[in-house]
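A.B. asks: just a sequence and a predicted model for now, questions to come.
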Amino acid sequence: MTYLCSEMDKFMKYANFFYTTVGFEAYATASRPPNDSLRNRIVFWGSLVNLAIVGIGETIYFYFAIRAGNLLEAVTVMSYIGFIIVGVSKIFFIMWKKPALSAMVQELEDLFPRGKVQEAQFHLEDYLRSCSRISFNYGLLYFVLIWTFNLYPIMELIVFEKWLKIRIVGKTLPYLMYAPWKSDDNLSYYPLLVSQNLAGYTSAAAQISTDLLLCSVATQVVMHFDHLARSMENHNLSGDWPADSRFISEMTVGVSPDMITKLFLYLVSSMSQVYLICHYGQMVADASFGLSVAVYNQSWSHADVRYQRALLLIIARAQKTRHLKATIFLDITRSTMTDLLQISYKFFALLRTMYVQ
């Protein structure tokens, strides 16, 4: 298990590194138990509180910039606020989905090739090398960019004012932020500088680590798909149904006849519910659009011009079809049923492929 954990960690090491720097743990498995240490909690919540304070200061600055009509500064600080929102959103989404993510990583561990023979069959070294190269270069690029941005005011001060002495730079902060006192002429400048640097890194690390985690998980999923494809392509069929069917059963999930019956009954009941909702959603859409057709079929040619103009408004409005909605994003019609079936089958095929290697 220690060997397996270390091999899995090679895929995840860069993502876990950036998570660790902000005191966060994205997942836990049997071979990687949770590490809820006091140090991690202090670093994590301290980083988030600091990030929130900087975000509030930037929001206040944005408000005053808008009031003053300074569009350039408003747009600039809005980009900083957006950077913080993206980082916080990613870290809280991972916190929310940590149980599901831990279960998924545990499944990847269960499927992970064991021993040199299986590693060679899966071409493990090739996928690990590709994942590590991309993760390292992406992490390094993002790391260099964020710290170049964070430390740029200090470099300006040292190079242009202190060393070359070609212009007065002054003590500036990397991010535009409201402070209730003047900080560039006293020692409070340095705590603000450190706070902003840490906030910028916290948001960047949250984004980098989440992206790299996706990269490492996706690489392993691709590895399993490719191994399955090679196994299917290179298998020599004998023409004997029992022998060939055993090979197929090894590549898919085995289910007993009793379980198939139960799952079929559950599938029928679930699909009936979905179809009923989609059917009535389609009826609402058809009835809504049918109003415009009914208005057009009216004997409007004998009506007053003002009446005809009023009908145009009704037709235009009725052509904006009304739908039953699942949240604000999804309209419920019979085509929704088709989309759900396609997505469900793709997801089932993915699970079936990953279940047994």
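C.D. replies: Received it, and whenever you're ready, just let me know what you need. Keep in mind that what you see is a predicted model, and the values were worked out from it rather than measured.

A.B. asks: going by C-alpha atoms from here, please, whenever you check contacts or count neighbours.
C.D. replies: OK.

A.B. asks: what packs against the helix or strand that residue 110 is a member of?
C.D. replies: When elements are assigned from DSSP states H and E, residue 110 belongs to helix 98-111. Counting contacts by 3 or more Cα pairs under 8 Å, 6 or more residues apart in numbering; DSSP states H and E, helix 98-111 is packed against helix 2-21.

A.B. asks: now tell me what touches the helix it packs on from outside.
C.D. replies: 25-26, 31-32, 40, 109, 112, 114, 128, 131-132, 135-136, 139, 205-206, 208-213, 216-217 (Cα atoms under 8 Å, 6 or more residues apart in numbering).

A.B. asks: out of those, which end up buried?
C.D. replies: 25-26, 40, 109, 112, 128, 131-132, 135-136, 139, 205-206, 208-213, 216-217 (16 or more other Cα atoms under 10 Å).

A.B. asks: which parts of the stretch 151-300 of the chain are helices?
C.D. replies: 189-234, 241-251, 257-297 (DSSP state H, counting those that start in this stretch).

A.B. asks: the structure to be compared is supplied as follows:
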Amino acid sequence: MENLEKFVRLANFFGNHIGMKPWGRLDGFQRRFLFYFSSINLLITFIAESSYIIVTITSDFILAVMTLSYVTFIVVAYAKWYYLYTYQTERTAFFQRLETLFPCTKSQQEAIKLSEYIRMNKLSTISYTISFLMCISTYTFYTIARQFIYTNLLHVPGTERNLPYQAVYPWDWRDNWTYYVCYVSQGFAGWHSTCAQMAFDLMLCTLSTHLIMHYDHISRSLEGYQTKFAEIHGKNGLTQQARAAMELKAVKDDIKFISSIVAYHTELLRFDWSHADIRFQKMTILVAERAQDPAALKATKLITISRDTMTVIMQMSYKFFTVLRTMYGD
């Protein structure tokens, strides 16, 4: 039997490393320690990198711009961190509502085609996770691997020690043991920034997949439904499909980032509702009118999230990464 935990397992994995589960509250000493350690260490790295930008902006503009990309990465991580920390109560209530809608029996899971959506969710989240981890691992280990090769394998004398990310610290760290402390600190900062962003992004992807699964199931149910005047008019209450439509409207009010029911206006036109009860007709008109607005997920109010935009973002990120790494290597 499948459960909702499988949908959010990967997001919870990254959230645990910064002391915040996307589904659940912060509790326990270990989780609180991770939360404060990661946030403070990330703040120290942010200050050190920002100081480097201020110091070198006039003498080496290109290197300062490269460091600005690292600082921006931390800022984005803090923004997603803030959301995960601030909206814990609302997020928990939302997950609890989704858990009540989750199919519990084997027959319900087969009817809703749960296995297909789990497979689709795994494919998208794991591929995104692998590409993200490869990028951050390259940034973190490239410098020390390069130094190891030049010093121990090629025996090049006078190899200068460098950190993964350019930063200014109030002491000389190059020729003593504090170099390794700074390196580990920046490595953890990069990892915690990645965890914050991955936990947030994977949570949104999981929630979207989960909601689409329910909406697709209801659309299929409406497509095969044939209304009869006697069937509807002869009952005191509404039919099961009518109640489902009302439930959809209630869910829509709770789910702010879903603008409308996916393709409902198309599905409503596939069955004859003109001879149904007057209450059902009014409700159908409201649902069809609301469904005229296309459903879309947006990053803030500027960018519509789709496969095309995600592909463009990943391509631009990789090109930007290769350019910076080439300049940094030179």
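C.D. replies: That came in fine, so what should we check first? The structure presented is a predicted model; accordingly, all values stated were derived computationally and were not measured.

A.B. asks: thinking again about what came up before, just the helices of the stretch 151-300 of structure 1: most buried one?
C.D. replies: Sort the helices of the stretch 151-300 of structure 1 by mean neighbour count, taking mean count of other Cα atoms under 10 Å, and helix 189-234 sits at the top with a mean of 18.

A.B. asks: map residue 317 of structure 2 onto structure 1.
C.D. replies: Matched across to structure 1, residue 317 of structure 2 finds no residue, judged by TM-score structural alignment.

A.B. asks: I should have written residue 14 of structure 2 there, sorry.
C.D. replies: Residue 14 of structure 2 maps onto residue 18 in structure 1, by TM-score structural alignment.

A.B. asks: could you measure from its match over to residue 105 of structure 1?
C.D. replies: 18 Å (Cα to Cα, to the nearest Å).

A.B. asks: still on that earlier bit, buried residues, the helix holding residue 110 of structure 1. List them.
C.D. replies: Going by neighbour count (16+ other Cα under 10 Å), the buried part of helix 98-111 of structure 1 is 98, 101-103, 105-106, 108-109.

A.B. asks: equivalent range in structure 2 for it?
C.D. replies: Residue span in structure 2 matched to helix 98-111 of structure 1, by TM-score structural alignment: 88-101.

A.B. asks: could you do stretch 289-301 of structure 1 as well?
C.D. replies: Using TM-score structural alignment, stretch 289-301 of structure 1 pairs with nothing in structure 2.

A.B. asks: residue closest to the middle of structure 1?
C.D. replies: Central residue of structure 1 (Cα atoms, centre = their mean): residue 90, 7.0 Å from the mean position.

A.B. asks: what about that one, distance to residue 236 of structure 1?
C.D. replies: 46 Å.

A.B. asks: before we move on, what about residue 252 of structure 1?
C.D. replies: 18 Å.

A.B. asks: the two: which is more packed in?
C.D. replies: Between residue 252 of structure 1 and residue 236, counted using other Cα atoms under 10 Å, residue 252 has the larger neighbour count: 16 against 9.

A.B. asks: tell me the contacts of the alignment partner in structure 2 of that one?
C.D. replies: Here residue 252 of structure 1 is matched to residue 245 in structure 2, going by TM-score structural alignment. By Cα under 8 Å, 6+ apart, the residues touching residue 245 of structure 2 are residue 287.

A.B. asks: now residue 203 of structure 1
C.D. replies: Applying Cα under 8 Å, 6+ apart, the residues contacting residue 203 of structure 1 are 51, 83-84, 86-88.

A.B. asks: switch the cut-off to 10 Å
C.D. replies: Contacts for residue 203 of structure 1 (Cα atoms under 10 Å, 6 or more residues apart in numbering) come out as 22, 47-48, 51, 83-91, 146.

A.B. asks: trace it over to structure 2, please.
C.D. replies: Looks like residue 203 of structure 1 aligns to residue 193 there (TM-score structural alignment).

A.B. asks: so residue 89 of structure 2 touches residue 25, yeah?
C.D. replies: Yes: with contacts counted by Cα atoms under 10 Å, residue 89 of structure 2 reaches residue 25, the gap being 8.3 Å.

A.B. asks: mean shift between stretch 189-199 of structure 2 and structure 1?
C.D. replies: Stretch 189-199 of structure 2 differs from its equivalent in structure 1 by a mean of 0.7 Å after superposition (mean Cα distance after the TM-score superposition for structure 1).

A.B. asks: any idea how far that stretch is from the chain center?
C.D. replies: 11 Å (Cα atoms, centre = their mean, to the nearest Å).

A.B. asks: can you get me a residue count around residue 87 of structure 2?
C.D. replies: So residue 87 of structure 2, with other Cα under 10 Å, has 11 neighbours.

A.B. asks: nearest spatial neighbour of residue 184 of structure 1, chain-adjacent residues omitted?
C.D. replies: The spatially closest residue to residue 184 of structure 1, leaving aside those adjacent along the chain, is residue 171, at 5.3 Å (Cα to Cα, 6 or more residues apart in numbering).
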